[in-house]
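> With the sequence up front, the predicted model follows.
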Amino acid sequence: MALGDLHEATAAETNNLYYVDVGMYDTPAYGLVYILDAERPALIDTGTGFNYKTVLDAMETVGISPEELEVIAPTHVHLDHAGGAHLLADACPNADVCVYEAGAQFLTDPTAIWEGTQNVIGDRIEYYVEPEPIPDDRVVGLEDGETLDLGDHSLEVHHAPGHAFHQAVFYDPVNDGVFTADAAGINSPHIDGITHTSPPPGFDLSGCLADVELLQSLDPAALYYAHFGDRETGTLLDEYADRLESWVDRVAAKRQELDDDEAVLEFFAERAKTMDAWGKAHAKEEERMNVSGVLHDLDQRE
């Protein structure tokens, strides 16, 4: 798997769904964009924008021209999911950009989300494109419980704020699958098991566990991970809930032991289990970011 690789999603008899590897952080099988070949064609998530032309090429392979695309639907406005929205909207003039209503403001005025991303991402900002404002009349704010009609498919909108207050997951009842955003963790084919994602400042353990319960209540046959690809649901949601709780417990215990947050960050960064799959630089920075989110959550509880 590498930049530009196009895959057909088939988990639990999924149909009309494809995903393209956008080479995020120069890491294979880490970041993707979904292409739903519905009567009203849609993209779910956009990547950082760094390789947005890869998405247009994949659409062409599927048989969707830029003019035919009708919906661009970021699951939330973290820029690994929405950073390419303005570029794809420019290239696809008939597409609405549909996002959970709390995130819409960051698409029409991306100043704050860009500044926040630079602060959190560090050196990996080189893999991002500075977002430009999307005109108000191109952005559609979605409400919790709303259904986005795509003709022969639909996306049911479910607010899932544990990872970020502006996150939603989208359930496609025709495929009986849910686009998980970051609510079900990271499940890349190049890593062993499910990996946590807990970035600051929005990570909230209790909220994330509630999001897992939400996904369980939808009882989908398939999970469509933003990081990375389609999976049959099986026990994955139970596994992720256990993983989150044990991850936060580990960070809290190490903080109590070391009594120095920078030492805690460095301890986990140096031991990131994803180094072989993602490369040392990306894996370490990702783990530092995840530990920062847990430490922030622990502070908020105090």
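Thanks, I have it.
> C-alpha only now, for contacts and for neighbours.
Will do.
> Make sure I have this right: residue 75 is in a helix.
No: assigned with DSSP: H, G, I helix; E, B strand; the rest coil, residue 75 falls outside any helix and is coil.
> what residue is smack in the middle of the chain?
residue 181 (4.0 Å; Cα atoms, centre = their mean).
> Quick check: that one touching residue 78?
No: judged on Cα atoms under 8 Å, residue 181 makes no contact with residue 78 at a distance of 10.2 Å.
> So residue 113 belongs to a helix, correct?
Yes: under three-state DSSP, residue 113 falls within a helix.
> State the number of residues packed around it.
20 (other Cα atoms under 10 Å).
> What strand or helix carries the residue nearest to the centre of the chain?
Here residue 181 sits in a region with no helix or strand, counting by DSSP states H and E.
> Next, count neighbours for residue 262.
Residue 262: 12 neighbours (other Cα under 10 Å).
> Which residue, other than its chain neighbours, is closest to residue 17?
residue 36 (4.6 Å; Cα to Cα, 6 or more residues apart in numbering).
> Check residue 14 too.
residue 175 (5.2 Å).
> How about residue 160?
residue 168 (4.9 Å).
> so that neighbour touches residue 159, yeah?
Yes: counting by Cα under 8 Å, residue 159 is a contact partner of residue 168 at 4.3 Å.
> ok, and here's another one to check against it:
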Amino acid sequence: MHKPVDLGHGISLIDLFDLGVAKRTGTYVFHEEELTIIETSASPSIPHLLKGLEALGLNAADIRNIIVTHIHLDHAGGAGLLLEKCPNARVIVHPRGKRHLADPSRLIQGAKAVYGEKFDELFEPIVPIPEDRLIVKEDGDTLQLSEHRTLTFFDTPGHANHHFSIYDSLSNGIFTGDTVGVFYPQLLEYGVELYLPSTSPNQFDPNVMLHSAKRLEEMKPDRIYFGHFGVSEHPSAVFEQLRYWLPKFVEAGERVMNEQSLASFEEKTKAVTKEFLELVQPYLDERCVPRHADVYQVIHLDLSVCAMGMVDYWQKRFAE
């Protein structure tokens, strides 16, 4: 395991090695009287989370709040399993996510549609969470962690309808889950900051995503804490890149959907993935990122899931 990273402001980041990949998904730990974490990733990541807590000198039994930005399994799939180790914790979730954590059957069905036969290896076991341990936070609700730190929850759909972002008063930072995209810190060694939109199925909506991003931008945060992965201290670049890439992704999706020769969802998804890569690859080539760089494995995976969401979005639009 990698040692947890001290991000300052009483926050640490534990690498959860989601999909077996470093710097993919992480848990943020608030070192407060009311020990609180944001994101759990999927169940196979829970051993990494527990080891990370141990490295920080913390005990799972001391956790009071487990917050999930949204209920996609790479963010919240391990919450039920973790909760078994946290007798004093409750799970804080968006109002639209509560019932799916109590009964994850539809979540499982949706993820199997995306990940197929890899599902068990990536996500099992998915443990239902007792309703009395689920707490909902509505738009504008707060959680006081200490006299110096208050978290405020904001409804931020676009990536998913069950998504909130969390503003932290102490760091003047926002935990955005997937609302404003994915950060690839692996590229920093090449001097490149890349933030790509996350358009995964099946509630993606570009206009709603931009509206949520604008709302967060207007808070003038000093930093953005991403679900994937890590913290950016250049929020203006984050919002600029979302506005740059998202229309290009949407146009690429529409172009492919108008191609009559592509009949099946799979064919369309493959074609959109290729279009996305043809947008991103020259951008990285110009910045001297070698094509054999490890980050491409993650980018390819992300773009294929983004393509599924884009095809789903346009199919719904064309059916209206």
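Yep, it's here. These numbers were taken from a predicted model, which means no experiment stands behind them.
> Just the TM-score for the two chains, thanks.
Superposed pair, TM-score by TM-score structural alignment, normalised by the length of the first structure: 0.91. Supporting alignment: 295 aligned residues with a Cα RMSD of 2.0 Å.
> What ranges does the stretch 151-300 of the second structure have for its helices?
206-217, 235-257, 265-286, 295-319 (DSSP state H, counting those that start in this stretch).
> Output the ones you listed in a markdown table; the columns should cover distance to residue 49 of the second structure.
Converted to a markdown table, the helices of the stretch 151-300 of the second structure look like this (distance: least, Cα to Cα, whole Å):
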| stretch | distance to residue 49 of the second structure |
| --- | --- |
| helix 206-217 | 28 |
| helix 235-257 | 27 |
| helix 265-286 | 32 |
| helix 295-319 | 21 |
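> can you tell me which of these comes nearest to residue 77 of the second structure?
Nearest of the helices of the stretch 151-300 of the second structure to residue 77 of the second structure, taken as Cα to Cα: helix 295-319 at 17.3 Å.
> Quick check: buried residues in that closest one?
By neighbour count on 16 or more other Cα atoms under 10 Å, the buried set for helix 295-319 of the second structure is 295-296, 299, 302-314.
> same thing with stretch 64-73 of the first structure?
Result for stretch 64-73 of the first structure [16+ other Cα under 10 Å]: buried residues 64, 65, 66, 68, 69, 70, 71, 72, 73.
> Same question for stretch 169-176 of the first structure.
Here stretch 169-176 of the first structure shows 169, 170, 171, 172, 175, 176 as buried, counting by 16+ other Cα under 10 Å.
> Widest-spaced pair of the residues you listed?
Among those, 169 and 175 lie farthest apart (Cα to Cα), at 14.6 Å.
> got the residue ranges for the strands in the first structure?
Assigned by DSSP state E, the first structure shows strands spanning 6-8, 17-21, 32-36, 42-44, 71-73, 96-100, 139-142, 147-149, 154-159, 168-172, 177-179, 222-225, 229-232.
> Let's have those strands in CSV, adding distance to residue 195 of the first structure.
Listed next are the strands of the first structure as CSV, based on distance: least, Cα to Cα, whole Å:
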stretch, distance to residue 195 of the first structure
strand 6-8, 22
strand 17-21, 19
strand 32-36, 17
strand 42-44, 21
strand 71-73, 24
strand 96-100, 25
strand 139-142, 29
strand 147-149, 30
strand 154-159, 22
strand 168-172, 18
strand 177-179, 17
strand 222-225, 12
strand 229-232, 14
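> what's the most buried one of these?
Ranked by mean neighbour count, the strands of the first structure are led by strand 32-36 with a mean of 28 (mean count of other Cα atoms under 10 Å).
> average offset between it and the second structure?
Superposing on the second structure and averaging over aligned pairs (mean Cα distance after the TM-score superposition for the first structure), strand 32-36 of the first structure comes out at 0.9 Å.
> what span of the second structure lines up against that strand?
Per TM-score structural alignment, the counterpart of strand 32-36 of the first structure in the second structure is residues 26-30.
> Now check the residue nearest to the centre of the first structure against the second structure: what is it aligned to?
Per TM-score structural alignment, residue 181 of the first structure is aligned with residue 177.
> Pretty sure that match sits against residue 227.
Yes: using Cα under 8 Å, residue 177 of the second structure makes contact with residue 227 at a distance of 4.3 Å.
> follow-up on the earlier one: now do the contacts for the residue nearest to the centre of the first structure.
75, 76, 167, 168, 169, 225, 226 (Cα atoms under 8 Å, 6 or more residues apart in numbering).
> The second structure: which residue goes with residue 49 of the first structure?
Residue 49 of the first structure maps onto residue 43 in the second structure, by TM-score structural alignment.
> Its match touches residue 121, doesn't it?
No: contact between residue 43 of the second structure and residue 121 fails when scored by Cα under 8 Å: they sit 9.8 Å apart.
> higher neighbour count, the two?
More crowded of residue 43 of the second structure and residue 121, by other Cα under 10 Å: residue 43, with 27 against 11.
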